[in-house]
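A.B. asks: Fold the following for me, if possible:
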Amino acid sequence: MNALSSTTVVFIDDDDDLRAAHVQGLELAGFATRAFAGGHDALKTLTPDFTGVVVTDVRMPGMDGFEVFKRIQAIDEAIPVLLMTGHGDVPMAVKALKDGAYDFLTKPFAMDTLTAALRRALEARRLTLENRQLRALYAATREDDDRLLGESSAMQHLRQTIAQIAEADVDILIAGETGVGKERVARTIHRQSDRRGKPFVHVNCAVLPDAIFAAEFFGVETGTRLDAGAPLSRKSVGKIEKAQKGTLFLDDIEGLSLPLQAKLLRVVEARELWVLGADEPRPIELRIIASSRSDLGEAVDAGTFRADLYYRLSGVTLKVPPLRNRKEDILLLFQHFLVAAASRLKRPVPSLTAHVARHLQAHDWHGNVRELEQYAERYALGLDVATVSEPGLVDADQGLPERVAAFEAALLRETLASCQGSAAEAMKRLKLPRKTFYDKVNRYKINIRDFRVK
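C.D. replies: Okay, the predicted model is just below:
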């Protein structure tokens, strides 16, 4: 915790009377303020985690305000610095703005002008620090790829179970709804096992016709004729063989036909691979992890899935809980996905609005983690109109003007995002005159630059 953790304003001015008057006015306005007669002492108290704003006079003996600003930039260039200038210093203040100063006030100025500027600067600082925390969270989770995000009891239990079985080298069935993260679980098991340095081969069992799937899955020997085509001129290595010594992940295994299930059973039981066109099987050494989004036990009863294959695969079964059953994890996951999306799209991380927070908890997330990730990407682009206008998600205390304003602001952001920050194109699509457009942009504090692709 830094020395100024409870301070919102550092005020620097060598004039004792003016300094005392401004500090008194700021404290009456609710700002926790610490005053200094010069820059040297003030700089000693600033650190990169300072949560407030620096206000400094420009003309001071020894170290002037511009030098103070430069040294603050060396500590943390995102600390907002407001310069108090005389009329003769305005050109230099404008240059300082281009160099990163937050704002400047020309003397004499009203206390209301100063407090309004401080509130804007403090909000900017809050967002900066919040975004850093989110980026740190994202970096930490990227460095620790084995971590399955979530602090709910269900996720803690899942992580503990994975730690117990990862090195046991048994085959595993992962059950869960669409989008819960079954592949992520499978990759986590692989990385925590002794096979971590070997291949992880993902096979989608529900996308290809049987003949094509068999060839890609089992492989084909040179000279083998597939259907009515010409004999293959060279051997085609199948995905099972590519997974040798590693992990074979059979995603959506319920999509396999019964004939293919019969061929897979030999691989599971005997760890032998019959390549199409081969004269004899060859031994394979791998771990098999299968996933299913439907109840395989019911599929066995219905005759669409082989009982012997089911019992071979389901000796160890992991159930990944749907997102609606672990709502306490939603905010953490959303923040992680939001920072990832903003980093990928090269956009600033938007702050979490009250509307979105309510949406995150109220929505059922039938698409689970995958749907949440897609929503975070749309939100990073400013496409949050559906959220603020969705019935039941508006603040019950808001009147019609507030609700209309929320919708209007969201529509402006959506249009700017789709236009990649082109104000001219946004005005055209929204059919707004230039003055009306910019009045609304300023009213809702929308920064058009945020929507431009960098």
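A.B. asks: okay, CA-based contacts and neighbour counts for the rest of this
C.D. replies: Noted.
A.B. asks: Show the residue spans covered by the helices in the stretch 1-150 of the chain.
C.D. replies: 16-28, 39-44, 65-75, 90-98, 111-143 (DSSP state H, counting those that start in this stretch).
A.B. asks: The third one: which residues count as buried?
C.D. replies: Same thing as helix 65-75. 65-66, 68-70, 72-73, 75 (16 or more other Cα atoms under 10 Å).
A.B. asks: Tell me which residue is most central in this protein.
C.D. replies: Residue closest to the mean C-alpha point of the chain, counted by Cα atoms, centre = their mean, is residue 337 at 1.9 Å.
A.B. asks: I'd say that one and residue 371 touch.
C.D. replies: No. Between residue 337 and residue 371 there is no contact under Cα atoms under 8 Å: 10.8 Å.
A.B. asks: returning to that earlier point: and the helix or strand the residue nearest to the centre of the chain falls within, what other elements does it pack with?
C.D. replies: Per DSSP states H and E, residue 337 falls inside helix 330-345. If you count contacts as 3 or more Cα pairs under 8 Å, 6 or more residues apart in numbering; DSSP states H and E, helix 330-345 packs onto helix 111-143, helix 354-362, helix 368-380.
A.B. asks: so it versus helix 368-380, what angle?
C.D. replies: Helix 330-345 runs at 50 degrees relative to helix 368-380, counting by axes from the mean of the first three to the mean of the last three Cα atoms, to 10 degrees.
A.B. asks: where's helix 330-345 relative to the chain centroid, distance-wise?
C.D. replies: Mean C-alpha position of helix 330-345 versus that of the full chain (Cα atoms, centre = their mean, to the nearest Å) differs by 1 Å.
A.B. asks: how about the strands in the protein?
C.D. replies: Secondary structure of the chain (DSSP state E): strands at 9-12, 33-36, 53-57, 81-85, 103-106, 172-175, 200-204, 247-251, 272-273, 282-283, 287-292, 317-319.
A.B. asks: Residue 225: which of the ones you listed is closest?
C.D. replies: Residue 225 lies closest, by Cα to Cα, to one member of the strands of the chain: strand 272-273, at 18.8 Å.
A.B. asks: So which other helices or strands are in contact with the closest one?
C.D. replies: helix 258-270, strand 282-283.
A.B. asks: Could you also give me the structure for this next sequence, so I can compare it with the first?
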Amino acid sequence: MSQAVRGQVLLVDDEQMVRQATEQWLKMSGFEVISCSGAEQALAQLDEAFPGVLLTDVKMPGMDGLQLMREARSRIAELPVILLTAHGDVDMAISAMREGAYDFIEKPFVPERLVETINRACDKRRLMLENLRLQQDLASRSGIDAKLIGISPAIQRLKREILALAALDTNVVIYGETGTGKELVAQCLHEFSSRNSRHFVPINCGAIPEALIESELFGHEAGAFTSAAKRRIGKFEHADGGTLFLDEIESMPPHLQVKVLRALQEGVIERLGSNQPISVDLRVVAASKADLREEANFREDLFYRLNVAQLHIPPLRERLEDVPLLFAHYVRQAAAAHDRNSRNLSEQDQRTLQGYNWPGNVRELKNVAIRFALDQRASLAELLSAHTQPVVFEAPQDKPLSLALQVAAFEAEVIRQSLMRHKGNIKSVMDELDLPRRTLNQKMVKYGLNRNDFLSEADPEQSA
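C.D. replies: Predicted structure coming up:
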């Protein structure tokens, strides 16, 4: 069986015997070698797509190794260059590293050390080219490819389904785990439809207190209730001619589901405090983490009114080939937004990226990518560790909990105690802890707290 190529080396040395011996050793070690006797010959081999590293002697007639390094790196930014130096040239080689040389090896060199250094340099060059490819790929994208980033079969299939449904103008239910990008998919359905000149109106049914959600959806007249100082247009009316996106629709109160169903059936709404019917023409896209057919409190007739078509968003762990492209996109986006230089992944970062299964999906990946872009010193492994540790509270027997774990454990216990005091009443917990609904939901998921575990046996249906 042939040996896998470990990388490509452009070897430059004017001494034929040294060059031939070095070439033979590198080929035996699994490298592809291009051998040159002088700098001018080597420069003819270099272009932006050159996949390997430059290994050059320093002392050469004509253009020496340092001049070759400078010229090569002026053509190919960050090209790894390894210098072969005599013992007396060490100070000069160290100075060259300040100019950007990858490393230097003293003659006579230990072959194993040379191979190890070249191997690391080749890995670095591969990562550079991969980052360059990702940047070029992202820059060249347009249409739905610029909106939904990914090359996996699962995401390509989803793109085709979105474009097909966008043209049909039917109601759609989007299913997907938390963080998979349900609102982005809904935006694509709107943007690539005939309604794209009108409003796309999102509303998270789980993030608005029950007492306010009816007004949010249908609007109200001045004086309709105590705090209604003036008329307010609701989401249904604002979305007239466009698309209304109902996120977390499984959390919509049953009594409100009846009014939503009537609005969809008749194309008419009434503001709170008014008897005047208002005609609306809109498309409804709903999203849910759970199968609506299995939700006991979700009306079957509303389900069938909404469920004309379905879209299922795959979790990120089922399309891991999309992770590098997505991560590079969000790193570049964050760097540009905060006026930072875009940061490339190290070899270890790349392994970490590919080895993590992203339980929080694209939302988690985006958050980590932003921190990676802004914290230029932290490795990806360190960021992921800080990101995921707070959900685990068991420390090794011989080691106390870290500060981050202790803070997270305290926060989880505060929320748990509040849920117990209020018997699972989410509104009361929000008020007591001064937390928005979305934030509380996220923390409950993070710490494995389920509202149903705290409901009073005497009052299992108390409001959320």
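A.B. asks: So after superposing, what's the score?
C.D. replies: Overlay of the two chains. TM-score (TM-score structural alignment, normalised by the length of the first structure): 0.69; 370 aligned residues with a Cα RMSD of 3.6 Å.
A.B. asks: Please identify the most buried of the helices and strands packed on strand 272-273 of the first structure.
C.D. replies: Among these, ranked by average contacts under mean count of other Cα atoms under 10 Å, first place goes to helix 258-270 (a mean of 15).
A.B. asks: Redo the buried residues of helix 65-75 of the first structure as JSON lines? Include distance to residue 194 of the first structure.
C.D. replies: What follows is the buried residues of helix 65-75 of the first structure, written out as JSON lines (distance: Cα to Cα, whole Å):
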{"residue": "65", "distance to residue 194 of the first structure": "60"}
{"residue": "66", "distance to residue 194 of the first structure": "59"}
{"residue": "68", "distance to residue 194 of the first structure": "56"}
{"residue": "69", "distance to residue 194 of the first structure": "54"}
{"residue": "70", "distance to residue 194 of the first structure": "53"}
{"residue": "72", "distance to residue 194 of the first structure": "50"}
{"residue": "73", "distance to residue 194 of the first structure": "48"}
{"residue": "75", "distance to residue 194 of the first structure": "45"}
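A.B. asks: Which of those residues sits closest to residue 259 of the first structure?
C.D. replies: residue 75 (67.3 Å).
A.B. asks: didn't the closest one look like it was pressed against residue 50?
C.D. replies: No. Counting by Cα under 8 Å, residue 75 of the first structure does not reach residue 50; the two are 10.0 Å apart.
A.B. asks: So residue 192 of the first structure is in contact with residue 165, correct?
C.D. replies: No. Judged on Cα under 8 Å, residue 192 of the first structure makes no contact with residue 165 at a distance of 9.3 Å.
A.B. asks: returning to what we had before: need the helices and strands packed on strand 272-273 of the first structure in JSON lines (columns: distance to residue 412 of the first structure).
C.D. replies: Shown next, in JSON lines, are these (distance: least, Cα to Cα, whole Å):
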{"stretch": "helix 258-270", "distance to residue 412 of the first structure": "53"}
{"stretch": "strand 282-283", "distance to residue 412 of the first structure": "62"}
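A.B. asks: looking at the ones you listed, which is closest to residue 377 of the first structure?
C.D. replies: Across those (criterion: Cα to Cα), the nearest stretch is helix 258-270, sitting at 37.8 Å.
A.B. asks: with the second structure superposed, average distance for that closest one?
C.D. replies: Helix 258-270 of the first structure: mean distance to aligned residues in the second structure after superposition is 2.3 Å, counting by mean Cα distance after the TM-score superposition for the first structure.
A.B. asks: so that helix aligns onto which residues of the second structure?
C.D. replies: Aligning helix 258-270 of the first structure against the second structure (TM-score structural alignment) gives residues 254-266.
A.B. asks: Could you list the residues in contact with that stretch?
C.D. replies: 214, 268-269, 297-299, 301-302, 305 (Cα atoms under 8 Å, 6 or more residues apart in numbering).
A.B. asks: Where helices are concerned, which of the residues you listed count?
C.D. replies: 214, 301-302, 305 (DSSP state H).
A.B. asks: Looking at those, state which has the most neighbours.
C.D. replies: The most neighbours of any of these, using other Cα atoms under 10 Å, belong to residue 214, which has 23 neighbours.
A.B. asks: Which residues lie in contact with whatever residue of the first structure lines up with that residue in this structure?
C.D. replies: Residue correspondence to the first structure (TM-score structural alignment): residue 214 of the second structure is matched to residue 214. For residue 214 of the first structure, the contacting residues are residue 260, by Cα under 8 Å, 6+ apart.
A.B. asks: roughly how far apart are residue 214 of the first structure and residue 208 of the first structure?
C.D. replies: 9 Å (Cα to Cα, to the nearest Å).
A.B. asks: likewise residue 92 of the first structure?
C.D. replies: Applying Cα to Cα to residue 92 of the first structure and residue 208 of the first structure gives a distance of 67 Å.
A.B. asks: outside of stretch 27-39 of the second structure, which residues touch it?
C.D. replies: Counting by Cα under 8 Å, 6+ apart, 3-16, 19, 23, 26, 42, 60, 63-65, 68, 115 sit against stretch 27-39 of the second structure.
A.B. asks: got the contact list for residue 122 of the first structure?
C.D. replies: So residue 122 of the first structure contacts 8, 51-53, 80 (Cα under 8 Å, 6+ apart).
A.B. asks: Likewise for residue 176 of the first structure?
C.D. replies: 182, 291-294, 319-322.
A.B. asks: Could you do residue 47 of the second structure as well?
C.D. replies: Residue 47 of the second structure touches 75-76, counting by Cα under 8 Å, 6+ apart.
A.B. asks: likewise the one 10 residues further on?
C.D. replies: Residue 57 of the second structure makes contact with 12-14, 64-65, 83-85 under the criterion Cα under 8 Å, 6+ apart.
A.B. asks: same thing but 10 Å
C.D. replies: Going by Cα atoms under 10 Å, 6 or more residues apart in numbering, residue 57 of the second structure touches 11-15, 19, 38-39, 64-66, 68, 82-86, 104-105, 107.
A.B. asks: Tell me the buried residues within those residues.
C.D. replies: 11-14, 19, 38-39, 64-66, 68, 82-86, 104-105.
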